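[1] Okay, structure incoming, though there's no sequence with it:
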């Protein structure tokens, strides 16, 4: 009997995950803004000759730096828009409250949403690396295990931030407002508009303490063939653990 109940719960969870993945695609925020827009931007930037010049006489070009930035762009969109707006909308419409009366439970909805957004992030990361490599000759990160670890920690940190936004926002409108306020400064410190190395010293110091600035630092280490240094990895892990704990503490089902 216990085995049967476990199998039924597993089947229900899997169906819920597939449903949330389908809804995420239909919602278009993650696929369109998280994958489509940065992919188009990647192709445009790849055709700008000036961006193929080396940065500070080093081995990386400006375009090389934009590839990991756009990977972080995808994670930021998922964290500040797709995940919190969807879950806050579920709370606003009473879906989470009603799920508490079913055997599935609302916690599985959160887990399914996390899996769906993680899947979108994986697709985006692989797609961006493939397009940059096959279309513009940008090499893969020289230290692939280090890059994989940095990406996993960045994904965990950003998705935890998305859960925290969900915990704080009572509905879709506030979730959108909080996400928008966070998105642009996070992307600034990731080097979307100006490479981090060209920022004033004060802003460079601040960037190291931000999730995307730390992610970019870890990515650059991996691209240069070395395992990411401890500080950016610890910073990302700190955001992942800290924001997750706060989200659990403040999360409201209704």
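    Received the coordinates, thanks. This one's a predicted model, so the numbers in the text were calculated from it and none came from an experiment. Numbers count the residues shown, from 1 in each chain.
[2] When you work out contacts or count neighbours from here on, use the C-alpha atoms and nothing else.
    Noted.
[3] tell me the SS of the most centrally placed residue in the chain?
    The residue lying closest to the centre of the chain (C-alpha atoms, centre = their mean) is residue 75, at 1.9 Å. Classification of residue 75 using DSSP: H, G, I helix; E, B strand; the rest coil returns helix.
[4] what residues are up against the spatially closest residue to residue 79 that is not a sequence neighbour?
    Leaving aside its sequence neighbours, residue 79 sits nearest to residue 162 (C-alpha to C-alpha, 6 or more residues apart in numbering; 4.2 Å). Listed by C-alpha atoms under 8 Å, 6 or more residues apart in numbering, the contact partners of residue 162 are 78, 79, 80, 81, 83, 84.
[5] hold the first one in mind and look at this next one:
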């Protein structure tokens, strides 16, 4: 009886401690303003800009009759996921390590691992809010249809968030400082977004570039979201590519991560 009695309060305390820490990290995220502006605001601004271009609302033969705006909504979702995972997450964690926050937490009941969990929860939660906002604005303001395969779309978003968070954690694990993490994240962001179709839609890329796009985290993510938007389940290879990045880089980050 004594074992059961003491274990329950510890578990409850652990959960409540994680909850308080997550709320604190969310408040810091909002207070800094950079994360909300870039991770949430910028994709919405780009959606408004693209939605204001008449040619983006015309059906395109290259896209199977879909409009450019319908093609770009999944791209902007990937854009938001990448911004948060490659800019916010590694910069904050590497900055905490540089300032000795993680080292000090190791001597407290909170522990640095719980802080890491709180950061992941905040980033995934903000990602989901942004995805919903993009879908709602695209639907209400520009008549873009909601995903015709919603379950497949949600799975695609979750896989995309997982593989990009793993990339961000790997950057945080190997970067020596917050500035280095930010620089590395920025360097990774632009080629990833290129192969996700931000500048040239994947369907219009030359064959070799399209093949490379298939093997990138965001390229596979965007193509999975496009299939779900059109009413189909993502291809297995698309989910496999994202899962591979999440697993390999997640394990590498766990092995290489330095608390101090």
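    Cool, the structure landed. Predicted model, so just to flag it, every value in this text is computed and none were measured.
[6] hang on, the earlier thing: now for the residue nearest to the centre of structure 1: what does it line up with in structure 2?
    Matched by TM-score structural alignment, residue 75 of structure 1 corresponds to residue 81 in structure 2.
[7] which residues sit in contact with its match?
    Counting by C-alpha under 8 Å, 6+ apart, residue 81 of structure 2 touches 39, 127, 160, 161, 164.
[8] and with 6 Å instead?
    residue 127 (C-alpha atoms under 6 Å, 6 or more residues apart in numbering).
[9] before we move on, what about the one 5 residues further on?
    In this structure, residue 86 of structure 2 makes contact with 168, 185, judged by C-alpha under 6 Å, 6+ apart.
[10] wait, is it part of a helix?
    Yes: under three-state DSSP, residue 86 of structure 2 sits within a helix.
[11] can you pull out the helices in the stretch 101-250 of structure 2?
    Using DSSP state H, counting those that start in this stretch, the helices of the stretch 101-250 of structure 2 run over residues 101-105, 112-142, 150-174, 178-195, 207-214, 217-229, 236-256.
[12] if we can go back for a sec, and the gap between the match of residue 75 of structure 1 and residue 156 of structure 2?
    12 Å (C-alpha to C-alpha, to the nearest Å).
[13] what do you get for residue 17 of structure 2?
    Shown here: residue 17 of structure 2 relative to residue 156 of structure 2, a distance of 31 Å by C-alpha to C-alpha.
[14] which one of these two has more residues nearby?
    residue 156 (26 against 15; other C-alpha atoms under 10 Å).
[15] Tell me the residue in structure 1 aligned with the more buried one.
    By TM-score structural alignment, residue 156 of structure 2 lines up with residue 150 in structure 1.
[16] same thing with residue 104 of structure 2?
    Taking TM-score structural alignment, the alignment pairs residue 104 of structure 2 with residue 98 from structure 1.
[17] what does residue 136 of structure 2 give?
    Checking TM-score structural alignment: residue 136 of structure 2 goes with residue 130.
[18] same question, residue 14 of structure 2
    Counting by TM-score structural alignment, the partner of residue 14 of structure 2 is residue 9.
[19] what helix or strand is that match on?
    Using DSSP states H and E, the element containing residue 9 of structure 1 is helix 2-27.
[20] any idea of the angle that helix forms with helix 106-136?
    50 degrees (axes from the mean of the first three to the mean of the last three C-alpha atoms, to 10 degrees).
[21] Show me which residues of helix 2-27 of structure 1 are buried.
    13, 16, 17, 18, 20, 21, 24 (16 or more other C-alpha atoms under 10 Å).
[22] Could you check which residue of structure 2 pairs with the fourth one?
    So that's residue 18 of structure 1. Going residue by residue (TM-score structural alignment), residue 18 of structure 1 aligns to residue 23.
[23] follow-up on the earlier one: for the match of residue 136 of structure 2, grab the count of nearby residues.
    Using other C-alpha under 10 Å, the number of residues around residue 130 of structure 1 comes to 16.
[24] and stretch 22-37 of structure 1, how far from the chain's centre?
    Relative to its chain's centre, stretch 22-37 of structure 1 lies at 13 Å (C-alpha atoms, centre = their mean, to the nearest Å).
[25] Equivalent analysis for stretch 157-166 of structure 2, please.
    So, by C-alpha atoms, centre = their mean, the centroid of stretch 157-166 of structure 2 is 6 Å from its chain's centroid.
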